[in-house]
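Participant: predicted model and sequence below, questions to follow.
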Amino acid sequence: MGVVFFVFGHVPSPSRNRLYHSRSHPRFHPAEAGRNSISAKSPMRVLRRSDSGNVRWPVSVNRGLFPDCRPSSRIFDSVAEHSEKAVRRSMFTDEWGNRVIDCRAATKNYASKPVLRGIDLVVEPGICALLGANGAGKSTLLRLLSGLEEPDSGSVFIGGLGFRNHAVEIRRNLGVLPEGLGLFESLTVIENLMAIGPIYGLTKSETAARAADLLGLLDLTQGRHTVARDCSFGMRKKTALAMALLHKPKVLLLDEPFEGIDPASSAVIEMLLGQLSRGGTTILLTSHILSVVQKIATRVVILHQGRVESDFSPSTADEGVEEVYFSIVGEPQPEVLDWFRS
């Protein structure tokens, strides 16, 4: 049975409102609602921008947060009820120990082209950097681990749980910075954060306080009222990162968190990730900035042509991250083009 959650206790009329289900969005998708104001007494409300100003609208939760959601005109359950059910189960049981992320013989093909070829990967608490050339399968692996796609074969577990039966609980403990960022383009920076907080069980005041802290640290306070589609790439990336950090997840999956980020903000992000790691959060990130990886990673995994080719700790390795990386993917061969010479 499909499930659609509404942050309001109100079911919109199908003739006035259209609910969209986006299977690829990493969080949830706001409903494209009509212009009539919707009133509700529910304590959990989300801001939705419209031409007439800031109006409270219903929100449909889609595959990004709950992968089995489908459009519906009924309310089958509530966020609060799912939160209560999640408490009854426990992630990271003694049986699984420190195997926070457990990927077993995972494969993935696109158009019959193999992208992941039997990935076996166990990630323990700390900061694990996933490296590889373009097309090595890094982003695809993160999509499998975040539940946005299923492996063609093999299995994926987060805290000992699989997405098929425990998607809600996993996502409440998971923070994701996806390749496509997953912003709500018609919302401002601050509204993006205020929209996502209640989905993870935060109150409005908790969301506002945490959002203010993150926006200040990431130098987004001045631009907090800028609509996402009008933001620079760096502002968009930092907004998406703030959304991933807002609920202080147990597991963080970050696709290129330092790409397009200014040096000052990069230093702040390094500090935040280190602080989260010391507090018990397990972090798996991809990056092409080897100097940053050398500095912050407690473990490095290098993918090459869809396979794990190296798995080591930078603190104990005889060679640096850059040396190991180029020994696997090949040394760069700079060559000046003849027509560049003149």
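Facilitator: Now that the structure is in, tell me what you want to look at. Residues are numbered from 1 along each chain as shown.
Participant: for the rest of this, base every contact and every neighbour count on C-alpha atoms.
Facilitator: Will do.
Participant: and the helices in the stretch 151-300 of the chain?
Facilitator: Taking DSSP state H, counting those that start in this stretch to define them, one finds helices in the stretch 151-300 of the chain at 163-172, 189-196, 204-217, 233-245, 263-278, 290-296.
Participant: check which helices and strands the first one is in contact with.
Facilitator: Counting by 3 or more CA pairs under 8 Å, 6 or more residues apart in numbering; DSSP states H and E, the packing neighbours recorded for helix 163-172 are helix 79-88, strand 153-158.
Participant: what about versus this one:
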Amino acid sequence: MSRSGPDGATQEPAGAGRRRAGRRRGVSMADVARLAGVSAQTVSRVSTGHPGVVDSTREQVLAAMRQLGYRPNSAARALKYGEFRTIGVILFTLSSTGNSRTLEAIATHAADAGYVITLIPVGAPTQDRLLGAFTRLGELAVDAVIVIMEVHLLDAATVAVPPGVHVVVVDSDAGDRYRVVDTDQADGARQAVHHLLGLGHRTVWHVAGPRESFAAQQRALAWRTTLQEHGRPTPQVHRGDWSAESGYRAGLDLAGDPDCTAVFVANDQMALGVLRALHDRGRSVPRDVSVVGFDDIADAGAFIPPLTTVHQDFAEVGRRCVEAVLRQVRTGVPETGTTLVSTRLVVRESTAPPPGG
């Protein structure tokens, strides 16, 4: 409470000015160091995620930070160390299984390395929108960017990467310009077709993903090539949009073809629609028609029947993305080329020999 002095001027309670000054100054690294009983250099190492700090000391420093409400100044740290410890992630959609699980893995492994991610959604997959996302990178404090894309829109002639920002691309054919990390789409498709042919099916029908999807293109090409290598006829492709609804529509067409005994579907969601369509048309899986999917989503084993599918290791894709982009940050050397993550076929109850086989 204020009071008047002898000359009528208002006086503040003793210590009020010091308290106000303390609030203005905020908590410094030196304050944390004094409370924790360590050097300011040790506090700096803890705040930047430096590995060379013993666990007990790190916990002691973190406890002091929490008690004092200390938050490291990222801008000052960037000036001192030459990096923001932030990775930008550009992606078109979070609705697909692959994108959401890959993003989750990127965020997890980035955090383990002491980095955070800044998400930059693009929306509709157009060159203009992608260009706008890269332009925004110049306004953000990021050291690197990971592009999760399903179309090859990364046109080097129109997309300008901000100076010093390193790039890794997921699911693309841009390996001649950037480092690409991808699932081995072609080998996964080959495993699916080999499995069905090995069961005795004369040929394999295919429900493909969208035409503009690089992953869909790779899977369809490997399906066709594998059939040709075995001298088998290549049925007409049925195309969907990754959704169960589009798989259902394709499945209705397939159910009406008595020659169709085996189907390779480009993802598990569409495979779910195919299973429902076959059931609705009285075609039993796998007695009449065998079905193989792609992705091995968490619920694939709960389908009726449990779905045989190609397993994608999204966690490994995310880990390798972070590893590759941080390697470029550390060395300052841009990388090109493609890293492929292996797939494996998970055999469940939706595949069997053909009728009479």
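Facilitator: Happy to help now that I have it. All values derive from a computational prediction rather than experimental measurement.
Participant: overlay them and tell me the TM-score.
Facilitator: The TM-score (TM-score structural alignment, normalised by the length of the first structure) is 0.28; 130 aligned residues with a CA RMSD of 4.8 Å.
Participant: before we move on, the earlier item: tell me which of the helices of the stretch 151-300 of the first structure sits nearest to R48 of the first structure.
Facilitator: Relative to R48 of the first structure, the nearest member of the helices of the stretch 151-300 of the first structure by CA to CA is helix 189-196, separated by 7.9 Å.
Participant: which of the helices and strands packed on helix 163-172 of the first structure is buried the deepest?
Facilitator: Comparing these by mean neighbour count (mean count of other CA atoms under 10 Å), strand 153-158 ranks first with a mean of 20.
Participant: what angle separates that one from helix 163-172?
Facilitator: 30 degrees (axes from the mean of the first three to the mean of the last three CA atoms, to 10 degrees).
Participant: packing partners for strand 153-158 of the first structure?
Facilitator: Helices and strands touching strand 153-158 of the first structure, by 3+ CA pairs under 8 Å, 6+ apart, are strand 101-110, helix 138-145, helix 163-172.
Participant: now do the buried residues in the first one.
Facilitator: Within strand 101-110 of the first structure, the residues that qualify as buried are I101, D102, C103, R104, A105, A106, T107, K108, counting by 16 or more other CA atoms under 10 Å.
Participant: list just the nearest of those residues to C128 of the first structure.
Facilitator: For these, the closest approach to C128 of the first structure (CA to CA) belongs to I101, at 10.8 Å.
Participant: I'd guessed the closest one sits against G126; true?
Facilitator: No: the pair formed by I101 of the first structure and G126 falls short of the contact definition of CA atoms under 8 Å, at 11.4 Å.
Participant: look up how far T135 of the second structure lies from V89 of the second structure.
Facilitator: 13 Å (CA to CA, to the nearest Å).
Participant: give me the more crowded residue out of these two.
Facilitator: Legend: neighbour count by other CA atoms under 10 Å for V89 of the second structure and T135, higher for V89 (24 against 15).
Participant: hang on, L103 of the second structure packs against R319?
Facilitator: No: using CA under 8 Å, L103 of the second structure is not in contact with R319; the gap is 10.1 Å.
Participant: okay, those two: which has more neighbours?
Facilitator: Using other CA under 10 Å, the more surrounded residue of L103 of the second structure and R319 is L103, with 22 against 18.
Participant: which parts of the helix or strand harbouring N54 of the first structure are buried?
Facilitator: Using DSSP states H and E, N54 of the first structure sits within strand 53-56. Within strand 53-56 of the first structure, the residues that count as buried by 16+ other CA under 10 Å are V55, R56.
Participant: against which helices or strands is the next helix-or-strand element following it packed?
Facilitator: Of the helices and strands lying after strand 53-56 of the first structure in sequence (DSSP H and E), the nearest is strand 59-60. Other elements packing on strand 59-60 of the first structure under the criterion 3+ CA pairs under 8 Å, 6+ apart are strand 29-30.
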